[in-house]
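J.: I need the structure of the sequence given here:
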Amino acid sequence: MNPKHQLTPEQQAWYDKACACVDKERLRQLNLDLVNIHSPTGAEKEASEFMSRYMADMGLNAKYQPVNELSGNAVGELNGSGEGATMLLYAPIDTHLEGSEEDLPMVGDELRDDMRPQGYLRDDLVIGLGSSNPKGMVSGLAEAVNAVVDAGVPLKGNIVLAFAGGGMPSMVPERNNYGVSTGVSYMLTHGVTADFGIIFKPWYEVYHEHPGMCWFKVRVKGDMGYSGIPRGTPGFRSSIVPAATVIQELEQWLPEYTKANTSDQIAPEGWIAAVRSGWPHRPAFPAATTELFIDMRCNPHQTTSDVRHQFDQAMKDIVARHPEVEADWEMYASCPGSMTPEDHWIVQSARSAWENQEGKEYPGAPMLSGQTDAAIINKLGVPLVRVGYPWIGDADVPEEFAAGLGGMGVSNIGDMVAPVENIIYSIIDSMTRTRDEVGV
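T.: Below you'll find the predicted structure:
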């Protein structure tokens, strides 16, 4: 453990008292209550208003920060004596699915219980849309601060507990194109700030590097045709068949992109995520254009322009080797990666918290590529570390929820206790010291 982050006897007593105040039932109930408040991307108003009231009841100076008529953020501040730094504790609050028949068949043949915004309890599990991600993250951070308040820890610094909408890597056209860190970008450009912070996400690890993301659209060209036309008829070219060639070529190239751009903690993946062509209700007329949508992640040292350049070169090579392919492409959304120096106070505090909990040296985090609001929070000036809780897929999970990502809707409350205690450790390590002591 870094000696700077070894708790003093007085801090250790505060830590022990706060950990004793962690209330699993309170954590479970908040998690369940949040699942029952539907908050798809771009429509988080009710959930954020609920969390604003919840934080006010905790004793925080809390407010609902409206962004538009459908969405807003929840921000609560717990003020210390004024001698210390300000620490952001953050999680998004929106779910990645609509939780309705609208999601079919993209999520599978039916909506499972972990994909529905109606929660229920099964032993130590909370089941329902987003119960793990993001509702478990919100609940875990709230419980950490609740325990610190209940323990009466004398803070020198300020804690900003914040939850924003639009955190999922998606854009919802009917809701102001919300998504890709819309809510937290608004939050941090409208009065909310901190000296450093923690984002709570899945995986019981410590990350100081935060992946970025670039989205590309490829349009493969052909001619609108008629299904009764014989193959080879002059003037008719399928757009779908050459699109299949592009798909196979990109699938060969994307792993090479990952290898070429791997950094300390980030192995940036790329996936062909969607294909669109033609009219399902008019299959007699094959379409003139087939569109491919690709999500590519990037490491903190890449610019989004560099990612675009690499994609441009790959597509130019594909087209040059396949004369039958006519295509154009564009990058239509992007969020750069970012990082906090590994020796930064908050990174070392998070590692020390993990080591204190596990009784051994932190072995280093496995590579990841999951993009979060951390990337933009860091870019907007708040040094951030990502910590988390065991992903339900790493443990025994009810068989009916085991396949695929699902609704990220199985939360194990028992597995949340140690990560919550780690958050408490970093709060006491950082917020019971002066600004000079934590290097700001």
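J.: contacts and neighbour counts: CA atoms only from here.
T.: OK.
J.: Surely E110 is in contact with L104?
T.: Yes. Using CA atoms under 8 Å, E110 is in contact with L104, at 6.7 Å.
J.: any idea how far stretch 124-138 is from the chain center?
T.: Put simply, stretch 124-138 sits 14 Å off its chain's centre (CA atoms, centre = their mean, to the nearest Å).
J.: ok, now stretch 359-370?
T.: A distance of 18 Å separates the centroid of the chain from that of stretch 359-370, by CA atoms, centre = their mean.
J.: Also this sequence, please, to line up against the first:
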Amino acid sequence: MEPTVRIPFSAQQQAWYEAACARLDAGRLKQLLFDLTNIHSPTGATRAASEFVAARLGAAGLRSAYKPMSERTGNVLAERRGSGGGATLLLYAPIDTHLEGDESDFPWAGPEQYADLRPEAKMVGDWVYGLGSSNPKAMVSTLVEIATALIEADVPIVGDLNVGFADGGMPVNIAARDNAGMSNGVFHLLNRGMAPDFAIIMKPWNWVYHEEPGMGWFRIDVKGTLGYAGVPRGLPAFRSSVVPAVTVIQKLEAWLIDYAERNTSGVVKPYGWIAGVRGGWPERPAFPSATTQIFLDVRINPRTTPAEVKSQFAAFIADLRAAHPDLDLDWEMYGSTPGGTTDASNWIIQSARRGWETIENAPYRDPDLLGGQTDGAALRRLGVPTARIGWPWPATGSPEPIAEGLGGMGATYVPDLMPCARKIMYAVIDTLTRSRGEMGL
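T.: Modelled structure (predicted):
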């Protein structure tokens, strides 16, 4: 990795930065996070949470608005204008949660509804629990706190500060709610007046990323015939779809591992995972299903198009059929979003790295390879240079039992957020107290 470009703060900028950081209030952030987590906001139904945050930003001194997309959902866009002649910087995070927060989540999200899976907030010391309290609501709350502290410190910004939060940031598609998900909210904001020169998206992991993958959703239909539990095996009129699906799953898992290795470049390793298998009727176990469906998500490197990944998947299917001519199957790509990249030498990437180095007191180094997809990819694809900045995740040492694995992304240790807030504040001061020409605009 190339060394970070050194552009030291002036004495005045350093003073502004220190004053703004001094106004960052962990207690206020914790209370905001608790209050926001207590407002349920599943994908496609974020109106109450978005209106709450819009009001909070307005009270902090920004010109703030709720941007409806339907009766039940919408986005937030707030602005603090500078004196003029500077860049517009967007601080961004999604606001929707990945799960519904009700009985429909189970048993698929785990064996029981731990504190991090419930759509009600719980505070234990410096921990805040509840569905989405870590991702996305810790990000939303931290960015609100950064904007609030900047205003309270009375920093004379030249550029304009935008703060935006959108529905649809989760990699889901909720058909019952106008097909919400797949970055539909951030597209809505960008098509309706949000026009930043640079953006910072806050997301987990303590690195600065200049690029993120997209994703491709595939379904394989393994075919047989409708069967009956009372007939013997071997009859030519009856063929299982379930048993051959096992072969497909095993071959697919091996292919996904190889795919990730072959398509790794930059800081992106595009993992893929089998997400689920569906077939038959639980209430009719006497009748084996004529079709077993396999669903998977394959991440897409920014230097690989969804069409190229579709072609790679088609080649896998062709090889599978050649090796197992007895398999009867079909497939489709039913969802896709391309990845996005920003030149690593871009101002906002370098500024974010300077902030990282200031707080970590160490040179920036090669980050862990990234497979997580966010709205940052959409921002970059639509022409907004975007840096992704995060914090150590998942939090460790929880005093409350939480779900294994990803769970509800709902256990936040608030002190972990504060170093990230100071890193982002560095980039805010660095960017908004300069003229456009100083940043190459």
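J.: Please state their TM-score.
T.: Taking TM-score structural alignment, normalised by the length of the first structure as the basis, the two superposed chains have a TM-score of 0.98; 439 aligned residues with a CA RMSD of 1.1 Å.
J.: can you tell me which residues contact the residue most central in space within the first structure?
T.: Residue closest to the mean C-alpha point of the first structure, counted by CA atoms, centre = their mean, is T372 at 3.4 Å. Shown in contact with T372 of the first structure (CA atoms under 8 Å, 6 or more residues apart in numbering): G167, M168, P169, S181, H210, P211.
J.: what does S52 of the first structure align to in the second structure?
T.: Here S52 of the first structure is matched to A54 in the second structure, going by TM-score structural alignment.
J.: That match: neighbour count?
T.: 26 (other CA atoms under 10 Å).
J.: buried ones in the host helix or strand of it?
T.: For A54 of the second structure, the enclosing helix or strand under DSSP states H and E is helix 47-60. By neighbour count on 16 or more other CA atoms under 10 Å, the buried set for helix 47-60 of the second structure is R47, A48, A49, S50, E51, V53, A54, A55, R56, L57, G58, A60.
J.: Next, count neighbours for L382 of the second structure.
T.: Per other CA under 10 Å, the neighbour tally for L382 of the second structure reads 12.
J.: now it: how far from L161 of the second structure?
T.: Separation of L382 of the second structure from L161 of the second structure (CA to CA, to the nearest Å) stands at 19 Å.
J.: Report how many residues lie close to the equivalent of E358 of the first structure over in the second structure.
T.: Aligning on TM-score structural alignment places E358 of the first structure opposite E360 in the second structure. Using other CA under 10 Å, E360 of the second structure is surrounded by 14 other residues.
J.: I'd say V387 of the first structure and E209 touch.
T.: No. Between V387 of the first structure and E209 there is no contact, the gap being 11.4 Å when judged by CA under 8 Å.
J.: Return the residue of the second structure aligned against Q29 of the first structure.
T.: So Q29 of the first structure corresponds to Q31, using TM-score structural alignment.
J.: mean shift between the longest helix along the first structure and the second structure?
T.: Assignment by DSSP state H gives helix 240-260 as the longest helix of the first structure. For helix 240-260 of the first structure, the mean deviation from the second structure after alignment is 0.6 Å (mean CA distance after the TM-score superposition for the first structure).
J.: distance between that helix and the chain's centre?
T.: Helix 240-260 of the first structure sits 26 Å away from the centroid of its parent chain (CA atoms, centre = their mean).
J.: Tell me which other helices or strands that helix touches.
T.: strand 212-221, strand 270-277, strand 289-298, helix 304-321 (3 or more CA pairs under 8 Å, 6 or more residues apart in numbering; DSSP states H and E).
J.: Much appreciated, bye for now.
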